[in-house]
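*Asks:* next input, structure requested:
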Amino acid sequence: MSLGTIGFIGAGKIAQTITKGLLAANAVAAERIVASDPASHNLKVLSDLGTQTATNNEQLLQIADTIFLATKPNIVGRVLKEISPHIKKDHLVISLAAGITLDYLQNSLPDETRVIRAMPNTPSIIMEGATIFSVGRNVQEGDGKMFQSLISQLGICLEGDETLIDAAMSVSGCGPAYAYVAIDALADGGVKMGLPRDVAIKLSAQALLGSSKMVLTGGKHPSQLKDEVCSPAGTTIDAIHELEKGGFRRCLIEAVEAACLKARRLNAMQLYDKK
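*Replies:* Okay, here's the model as predicted:
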């Protein structure tokens, strides 16, 4: 079983991220990727990498075996209606749209269409991504493993129950943005206290990178690692006190909650529009 030619409906940021990651990992040859998009500048980004382009979605479906829906959630319904007459039973459809459920996808496509719902993130472009996915009711044996094997080359790729996906997206999908804000804020603090901007950014980014690797490889809980940095009556515990006074943990928890609830509203809007 093979993914065959990979098609991206939508050639924006997430399609570009996955394509660049797959090419960097030597996971797929550029000529085995095809994309369609109404924006010519998006297509040019991918064609400059050596991929094929299609003039419309119908043409893409004639070329591709595995179809990634890489569009914004608000246009998924329109795209599914457009492509549904051209979907064949040997197509594998993988949705990357936030908040769009497997039920909605399967009910919008022909009976027995093989569907996977996945949530990758932008660090996939440097093979440090985090993806969670769930398979639909019509997938064939091996579809999930085949997808997981491919995307695992871009970082970690975990299969989970669909009920976890919105929450996972709010942590790993949105998480890079939270991290960038933290790096920027740490750097601002460093600049305030006298560091050159470029030095402050490098130190901040490396601190988060190194800390993340210790969590992933060291087997210790983040709280334990935090305690190991906080010496009695030291500088770090004073800094942690300030973070707690500012509601640092509360803000992150509420950010994840807000993103998850927005994803759930997106699906509710799709269902309403379909009525």
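
*Asks:* when you work out contacts or count neighbours from here on, use the C-alpha atoms and nothing else.
*Replies:* OK.

*Asks:* the top helix by length along the chain packs against which elements?
*Replies:* Using DSSP state H to define each element, the chain has its longest helix at helix 248-274. Judged by 3 or more C-alpha pairs under 8 Å, 6 or more residues apart in numbering; DSSP states H and E, helix 248-274 is in contact with helix 165-168.

*Asks:* here is a second sequence; please produce its structure as well for comparison:
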Amino acid sequence: MTKELTIAFIGGGNMASALAAGLIGKRCGAHDVHVIDVNAPALERWAAQGTTVSQTPDDTLARRRVWIFAVKPQVLKEAVMQCRPFLQEDTLVVSIAAGISADTLSGWLGRDGEPFTRIVRCMPNTPALIGNGASGLLALSGVSQDDKMVVNQFMKAVGDVVWVDTDSQIDAVTALSGSGPAYVFLFLEALIQGGIKQGLSDDQARTLALATLTGATQLAALSHENLQTLRERVTSKGGTTAAALDVLQGQHFPEIVQQAMQAAYQRAAELSSEFDK
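*Replies:* Reported below is the predicted structural model:
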């Protein structure tokens, strides 16, 4: 697997494009990539890169060792059933469809009561589209260490990677990093609006808010100090930051964030149950 990487994307949307950008020319050639999508204009863009394309599954799938399902969860089962006739024993299946458990996918791909277990379930997030994502990965029992290295390599091309052990932990990944960008965008919106209310222009507030969040997260990533220490260094007793944090703590800001994450976690589990039926 590490010597020859041939890939089929089932679904050629934005996330597939982001993954391909990190692979083509670095880990494989465009001719090693096959894309299946019902959208003809999308396939034209892929073909212009030198990949092979098709609107429906065909024999080309049988010659691709890694299948990456990058379709919406509502159509994943249909896509799996169309592709299953071309599945080989050594095919490695990667799913980035939200809400579908690895065990469910294993059952869909299996035959005669035998589940197919060479599956990795992946939960990426939208910053992967610019190479700064965070992805949680779960491997079933049929996935070898070599397989994991391959998946790890191409997912790291679009950001950081964390391996977990259960589907429930993938739900936790969904609540933290999968949905997390939306929490950050909401916080940014609040910062910008706060700046505008206090007399800054829209451009000024946006520039300062984005730079502040980027700088703070980079400082946290690069510093050897823990987050509490970094926070305390910004907070002088009786100062402006202390006044602001008193309001956030008084409104139970940490608890609100954790409650929001719990709601996302529970909804992820509910969606999984709904799709598993």
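
*Asks:* give me the TM-score for this pair.
*Replies:* Laid over one another, the chains give 0.88 as their TM-score (TM-score structural alignment, normalised by the length of the first structure), with 271 aligned residues with a C-alpha RMSD of 2.3 Å.

*Asks:* one step back: what residues sit buried inside the longest helix of the first structure?
*Replies:* Neighbour counts over helix 248-274 of the first structure (16 or more other C-alpha atoms under 10 Å) mark 255-257, 259-260, 262-264, 266-267, 270 as buried.

*Asks:* can you put those residues in TSV and add distance to Ile100 of the first structure?
*Replies:* What follows is the buried residues of helix 248-274 of the first structure, written out as TSV (distance: C-alpha to C-alpha, whole Å):
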residue	distance to Ile100 of the first structure
Ala255	20
Val256	18
Glu257	17
Ala259	14
Cys260	12
Lys262	11
Ala263	8
Arg264	8
Leu266	7
Asn267	5
Gln270	8
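
*Asks:* ok, those residues vs Glu242 of the first structure, which is closest?
*Replies:* Ranking the buried residues of helix 248-274 of the first structure by separation from Glu242 of the first structure, with C-alpha to C-alpha as the measure, puts Ala255 on top at 19.4 Å.

*Asks:* which residue lines up with that closest one in the second structure?
*Replies:* Aligning on TM-score structural alignment places Ala255 of the first structure opposite Ala260 in the second structure.

*Asks:* all helices for the stretch 51-200 of the first structure, in order.
*Replies:* Assigned helices in the stretch 51-200 of the first structure, in chain order: 57-63, 76-83, 102-108, 143-151, 165-168, 175-192, 197-218 (criterion: DSSP state H, counting those that start in this stretch).

*Asks:* comparing the ones you listed, which comes out most buried?
*Replies:* When those are scored by mean count of other C-alpha atoms under 10 Å, the highest mean neighbour count falls to helix 165-168 (a mean of 22).

*Asks:* so how far is Ser223 of the first structure from the residue located most distally from the centre of the first structure?
*Replies:* Most distant from the centre of the first structure: Ala233, at 40.8 Å, with distances by C-alpha atoms, centre = their mean. Per C-alpha to C-alpha, to the nearest Å, Ala233 of the first structure is found 18 Å from Ser223 of the first structure.

*Asks:* doesn't Gly238 of the second structure lie inside a helix?
*Replies:* No. Looking at Gly238 of the second structure with DSSP: H, G, I helix; E, B strand; the rest coil, it is coil, so not inside a helix.
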